[in-house]
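A.B. asks: I'd like to go over a predicted model; first the sequence, then the structure.
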Amino acid sequence: MKILVATDGSDTSRKALQYVKEIAAPLKAEVTVLSVAQELAQLRAHEAYAEVHSFDINIAEAMKKIAENALAEAEKMLAGLSVTTRLETGDPAGVICRIAQEGDFDQVVLGSRGLGGLKGMFLGSVSNRVVNCSQTNITVVK
């Protein structure tokens, strides 16, 4: 069995990782942990983004660092399992759906809400979009 778990370092991502830890060992599952650094263009779409372009590089580096930290934390949490980590840049929901399809995963696990702007616009927009675009089984952890 192949499981893809998406993480952004949020509390619900940690709960998703804990869920994967519980189910992966008995299934002898291969786990891929994915963290997606959001693109600057998407961050600019949020009203809170300042129109100061000199900070673009720092913001991109910060987003990548958050994703790297989330992956490092996931590796520690899933120690003892067969785990591969993957860092991507782009639209989180789109990347998760693409990787899930390309990797022929049996299950995708993610938290209901992440670190997105305005708490995912109140609805957990990434998890909602993944549920609607993915062709594989999805588990959304609260």
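C.D. replies: Arrived safely. Numbering: from 1, shown residues only.

A.B. asks: Only C-alpha atoms from now on, for both contacts and neighbour counts.
C.D. replies: Will do.

A.B. asks: So what's the residue count around G90?
C.D. replies: When neighbours are counted by other CA atoms under 10 Å, G90 registers 15.

A.B. asks: List the residues that contact it.
C.D. replies: Going by CA atoms under 8 Å, 6 or more residues apart in numbering, G90 touches 36-39.

A.B. asks: And the helices in the chain?
C.D. replies: Here the chain has its helices, by DSSP state H, at 11-27, 40-45, 56-77, 92-102, 118-119, 125-133.

A.B. asks: so how far is the longest one from its chain's centroid?
C.D. replies: What it means is helix 56-77. Offset of helix 56-77 from its chain centre (CA atoms, centre = their mean, to the nearest Å): 11 Å.

A.B. asks: neighbouring contacts of it?
C.D. replies: So helix 56-77 is contacted by 7-9, 14, 17-18, 21, 33-40, 83, 85-87 (CA under 8 Å, 6+ apart).

A.B. asks: Show me what counts as buried in it.
C.D. replies: Residues of helix 56-77 classed as buried by neighbour count (16 or more other CA atoms under 10 Å): 59-60, 63-64, 66-68, 70-71, 74-75.

A.B. asks: for the fourth one, same thing?
C.D. replies: Applying a neighbour-count criterion of 16+ other CA under 10 Å, the buried positions in helix 92-102 are 92-97, 99-100.

A.B. asks: Output the contacting helices and strands for it.
C.D. replies: strand 30-38, helix 125-133 (3 or more CA pairs under 8 Å, 6 or more residues apart in numbering; DSSP states H and E).

A.B. asks: okay, pairing it with this:
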Amino acid sequence: MSFKKILVALDDSPSAPKVFHHALDTADREEAELLIFHCTTMQRVSEAVPLMGTGIGIDMSSSKMMFELQQQHLKKETERVEEMMKGYRQQAEERGVKVKTESKFGDPGSWICDVARSWDADLIVLGRRGHRGFKEVFLGSVSNYVLHQASCSVMVIQGHLPEEEEEKET
């Protein structure tokens, strides 16, 4: 099977460079175009904003301060993602691979499938963190969602297993 348009979905996990290099090698070998994609989740944005109570009785100045903190963090996060994407883009260009970058804000699984469909990708490459059991139920599984919802082929690269799983493997 020959691939001409490969979307690689990258996050902030330690396995992201491994996922990227699998996609880059495939794009180089297949002479395919590469779309480097990142999705920032609301959880990532809200991590840096302190909780200010339950929301009951918050005055306008506190509400405005929370909004401004979120906006500042979102701006910093956007700049951080742009810098990360720039580094990956540079690596692809050095290999002579035609490359684009795109980032979105929201649910990663849905965005990966939507962007792949609208760009007409024929392969999605993404990582898997290895969550099992309750962790997968509570944290969700982007790779599982994409495997079942994508309109094209999907290559899942196994990431680092959680420590407790690594101990069982040895």
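C.D. replies: Noted; the coordinates are in hand. Just so we're clear, the structure is a prediction, and the values are computed from it rather than from any experiment.

A.B. asks: Would you pull the TM-score for this pair?
C.D. replies: Superposed pair, TM-score by TM-score structural alignment, normalised by the length of the first structure: 0.79. Supporting alignment: 134 aligned residues with a CA RMSD of 2.7 Å.

A.B. asks: Name the nearest of the buried residues of helix 56-77 of the first structure relative to V108 of the first structure.
C.D. replies: Closest approach to V108 of the first structure among those (CA to CA): A74, at 15.2 Å.

A.B. asks: How much space separates G106 of the second structure from N144 of the second structure?
C.D. replies: Applying CA to CA, to the nearest Å, the value for G106 of the second structure to N144 of the second structure is 17 Å.

A.B. asks: circling back: ranking the helices and strands packed on helix 92-102 of the first structure by burial, who's on top?
C.D. replies: strand 30-38 (a mean of 23; mean count of other CA atoms under 10 Å).

A.B. asks: so how far is that one off the chain centroid?
C.D. replies: Between the centre of strand 30-38 of the first structure and the centre of its chain there are 5 Å (CA atoms, centre = their mean).

A.B. asks: hmm, back to that, any chance of the helices and strands packed on helix 92-102 of the first structure in CSV with distance to D104 of the first structure as columns?
C.D. replies: Formatted as CSV, these follow (distance: least, CA to CA, whole Å):
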stretch, distance to D104 of the first structure
strand 30-38, 11
helix 125-133, 14
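
A.B. asks: For K142 of the first structure, which of these is the nearest?
C.D. replies: helix 125-133 (10.7 Å).

A.B. asks: which residues make contact with that closest one from outside it?
C.D. replies: By CA under 8 Å, 6+ apart, helix 125-133 of the first structure touches 92-94, 96-97, 110-113, 120, 138, 140.

A.B. asks: Return the member of those residues nearest to F55 of the first structure.
C.D. replies: P92 (21.5 Å).

A.B. asks: And M85 of the second structure, what's its match in the first structure?
C.D. replies: Mapped onto the first structure by TM-score structural alignment, M85 of the second structure lines up with L71.

A.B. asks: out of everything not next to it in sequence, what's closest to the equivalent of T139 of the first structure over in the second structure?
C.D. replies: Residue pairing (TM-score structural alignment): T139 of the first structure is matched to M155 of the second structure. In space, and not counting its chain neighbours, M155 of the second structure is closest to V125: 4.7 Å by CA to CA, 6 or more residues apart in numbering.

A.B. asks: if I line the two up, what does the one you found land on in the first structure?
C.D. replies: With TM-score structural alignment as the criterion, V125 of the second structure matches V109.

A.B. asks: Please report the distance of that match from V31 of the first structure.
C.D. replies: Applying CA to CA to V109 of the first structure and V31 of the first structure gives a distance of 10 Å.

A.B. asks: same question, H53 of the first structure
C.D. replies: Relative to V31 of the first structure, and taking CA to CA, H53 of the first structure is found at 38 Å.

A.B. asks: cool, and S112 of the first structure?
C.D. replies: S112 of the first structure is 19 Å from V31 of the first structure, by CA to CA.
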